[in-house]
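Enquirer: got a predicted structure here, sequence first:
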Amino acid sequence: MPGNWCSLYNRPSKEVMYMRTGIANLPLHGHHCPRWLFDRMVKLSSAIIEAVVEEYGPGEVLERLSDPFWFQALGCVVGFDWHSSGLTTVLCGALKQGLRPRQHDLGIYLAGGKAMASRKTPSEIEEYADRYGLTVDVPCLQYASRLSAKVDNTAVQDGFQIYHHVFAFTGDGRWAVVQQGMDQAGGWARRYHWLGDKLDSFVEEPHSAVCGEPARAVLNMVALESAGAREASLYLAQRPDEVIRTLKKIADMPADKFKTLNLPAAHPVPGANRIEKTLARLYDLQPSTFEGMLATEGVGPATVRAFALVAEVIYNAGASRKDPVRYSFAHGGKDGHPFPVNRQDYDRSISILERALRRARTGDSDNLKALKRLAGISAFV
């Protein structure tokens, strides 16, 4: 299984960290980005990323994309709504389109996108590797893409269904993920950031410095406190008959007996019949770790909830209910907040940055150094 043998950028798997670096909560907005603004976003956002690569290298881009504050600020700088869920999908789309012509020169590649485009992520990773002759471990990157989405959608059940997934990686196999889930009933979206660097595990506290408004009802199987529930779930994966039998007993329990389990209303007890096929598959595969169980095809939120529930009922191994959840404006915003986008100023910014990048490529980096000094001065203003 890739999670056990993958060696990102020539380091053994036990020295590779799968870190979720932050979460952003955003109201759901359904408005479209006007073409005149999107075309400018493509130019300016890609020029900013190119400037970061020129100054710090492609690995720095991954670190910045994995920072929810920097990502939000970038969306504001290029003129999108400061608090809209659309900032995630539109900005990622603009970056992917703008960087595509020079991605090999820059050494950074973007795969995936919104809805059906997200499902093409594994094939796009493979396509980039074949087209550019990259020596990256393709199955390892595909596994990282799939597991980061599955953790946020299945192992952490916070009411947000993942519908957008962008996987960024470099030519030496480093990676980052920006993905977003939707709670249509509540009118909110939640964006999750991952950085495949440093060390630990997909399935025990894979996140760091995560802030935000806690969701009302959460099942968090990757919390440290859920270690017992994960162990019991793996044990139960080898005993499908016991799981089905217990689920049926729970379904027949009187309501007053059931309340002590404190299950969230948004995640009802799964029907035993619905998960029998998945339990049979797990029994045949006999996964040796919770991560391997989570990575198994067909293991979704209902299966994880079933194991968590049965583990609590039989073994008193309760799962955590803890939710694992910090702008700048330069050109205004799409909806006129805090002020309307001035197209002339926007085009001037694109022109200045593109001219600085052209000169940097010929060895004249004075303009980029001036921009860097300006950023340093602004930090004290």
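Expert: Right, received. Where do you want to start? Residues are numbered from 1 along each chain as shown.

Enquirer: alpha carbons only for contacts and neighbour counts from here, please
Expert: Noted.

Enquirer: quick one, helices of the stretch 1-150 of the chain?
Expert: 2-5, 35-56, 58-65, 68-77, 86-99, 103-106, 121-132, 138-150 (DSSP state H, counting those that start in this stretch).

Enquirer: Serialize these to TSV and add fields for distance to residue 303.
Expert: Formatted as TSV, these follow (distance: least, C-alpha to C-alpha, whole Å):
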stretch	distance to residue 303
helix 2-5	20
helix 35-56	40
helix 58-65	32
helix 68-77	30
helix 86-99	29
helix 103-106	39
helix 121-132	24
helix 138-150	13
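
Enquirer: can you say which of these is nearest to residue 189?
Expert: Residue 189 lies closest, by C-alpha to C-alpha, to one member of these: helix 86-99, at 9.3 Å.

Enquirer: let's bring in a second one:
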Amino acid sequence: MAFIELPLHDGHAPKWLFNRMVRLGAKIINIIVDEYGERELIRRIGHPLWFHALALVLGFDWDSSGVTTVTSAVLKKCIRELDLDIMVVGGKGKAALNIPSEIKEEGERLNFRTGIIESLSKLSRIAAKVDTSLIQAGYPLYHQAIFCTKSGEWCIVQQGMNVSIRMARRYHWTWNSFTTPEENPHSGLLGYRVHDAVLNLTSAKSRDARRTVLDLAKENPRKIRRLLQEACGLLKGSILEWLGIKESIRRSVLAYRIDPRKVNWKALEKTYQIQPRNYEEFLLVKGLGPTTIRALALISEIIYGDEVDWSDPLRYGYAFGGKDGIPYPVDVKLMDEVGDLLDKAIADKEKRERLLKRIKGILRRGNKVYYLVKFR
């Protein structure tokens, strides 16, 4: 678990620095590819801390959200100048919007198989939809970069911005840790602030709710509109109390705050016509955004009683607080207690090994790593 402060910064990397970053980066990439191959380069780019470490080696600010955007741009230029058989597309703002056409152009230039080109185009849209709609933490995406070898190993690095708190959050996806887009699809997440009431439909806890959401998407929009009105009515505190709904559920459902007028009913009409068989088809429906999916999740939880995970996928921030009182003053008593516990564990070899295994299990879930850093 890593803790790094990365605030949102305006402006661009100066040309003199960017050119030197490209020159040095090209040497590093060339060595990695020669020694370990293109597959390993993609795997490393998909690892949040390796990506960050590369940015620092290249001389970029350690505490800037530009680590993501500038490093992606540097990698894109380096890989193209080295003429490697690796497709690199996307970037910040307009560059991210041009990804569909860029995938096609680069795929044809590098002679990629048609199947890989089509898969990447879908994956780009799915990854963006997941990190804005299935996970709703308040970080709309403004950057997406995709890296892919000719044999189909890929990684995605995308970043969202929370303007109100001037923080960013980075999402990493890699082919070797990806099985399905709807459940724990990331190889890593980076952020700083752990938010309350984050709609997390990618969690295993939300599995039943996800099934219901997909089933609802196949229903006539008129039925969905009626169910949404019922659910919104039940959000009123007095009715919740009358029904005897638990306080924990009451707190979570009050976080929905949905205006039915902002639901994309035309998109739901499309899903009704398409009848998506799985989440890949569901997420590829145009116009199906955060508000609409949030409305379906509301119906799932309030009307059908499915559990929805409202915990931020970022696990925690500071262990004992911070010296400047941010996010809270250092808890010296707790710090001493943990120190004493570790002293005892270190003295007992068997206990030490058990402790290390438990810590490793907490910090890693399979090969998916979750880091907390601060972007501003």
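Expert: Done, it's in. Computed from a predicted model, the values in this text were never measured in an experiment.

Enquirer: coming back round to it: compare the helices of the stretch 1-150 of the first structure and give me the one nearest residue 369 of the first structure.
Expert: That would be helix 35-56 among those, by C-alpha to C-alpha, at 9.1 Å.

Enquirer: how much does that closest one stray from the second structure?
Expert: For helix 35-56 of the first structure, the mean deviation from the second structure after alignment is 1.1 Å (mean C-alpha distance after the TM-score superposition for the first structure).

Enquirer: what range in the second structure does that helix sit on?
Expert: Taking TM-score structural alignment as the measure, the second structure aligns residues 15-36 with helix 35-56 of the first structure.

Enquirer: contacts for that stretch, please.
Expert: 38, 40-41, 58-59, 74-75, 77-79, 81-82 (C-alpha atoms under 8 Å, 6 or more residues apart in numbering).

Enquirer: show me which of the residues you listed are buried.
Expert: 38, 41, 58, 74-75, 77-79 (16 or more other C-alpha atoms under 10 Å).

Enquirer: let's have those in CSV, adding distance to residue 155 of the second structure.
Expert: Putting those into CSV (distance: C-alpha to C-alpha, whole Å) gives the following:
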residue, distance to residue 155 of the second structure
38, 12
41, 10
58, 21
74, 16
75, 13
77, 17
78, 17
79, 14
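
Enquirer: quick one: which two of those are the most distant?
Expert: 38 and 58 (19.9 Å).

Enquirer: residue 234 of the first structure contacts residue 291, doesn't it?
Expert: No - judged on C-alpha atoms under 8 Å, residue 234 of the first structure makes no contact with residue 291 at a distance of 9.5 Å.

Enquirer: helix or strand for residue 271 of the second structure, just tell me which one.
Expert: Assigned by DSSP states H and E, residue 271 of the second structure belongs to helix 265-274.

Enquirer: which bit of the first structure covers that helix?
Expert: Counting by TM-score structural alignment, helix 265-274 of the second structure corresponds to residues 276-285.

Enquirer: average gap between the matching stretch and the second structure?
Expert: Stretch 276-285 of the first structure sits 1.1 Å off on average (mean C-alpha distance after the TM-score superposition for the first structure).

Enquirer: next, the buried residues of that stretch.
Expert: Quick answer for stretch 276-285 of the first structure (16+ other C-alpha under 10 Å): 276, 278-282.

Enquirer: list the contacts of that stretch.
Expert: 237-240, 244, 293, 296, 298-299, 303.

Enquirer: for the helices of the stretch 1-150 of the first structure, which one sits closest to residue 186 of the first structure?
Expert: helix 86-99 (16.1 Å).

Enquirer: what span of the second structure is that closest one aligned with?
Expert: Against the second structure, helix 86-99 of the first structure falls on residues 66-79 (TM-score structural alignment).

Enquirer: what's next to the matching stretch, contact-wise?
Expert: Contacts of stretch 66-79 of the second structure (C-alpha under 8 Å, 6+ apart): 8-9, 12-13, 18, 21-23, 25-26, 29, 52, 55, 60-61, 86, 88-89, 91-92, 143, 145, 157-159, 170.

Enquirer: repeat that for 7 Å
Expert: 9, 21-22, 25-26, 52, 55, 60-61, 88, 91-92, 143, 145 (C-alpha atoms under 7 Å, 6 or more residues apart in numbering).

Enquirer: stretch 99-110 of the second structure now?
Expert: 85, 87, 89-90, 117, 121.

Enquirer: and for stretch 300-315 of the second structure?
Expert: 194-201, 203, 205-206, 208-209, 212-213, 231, 252, 370, 372.
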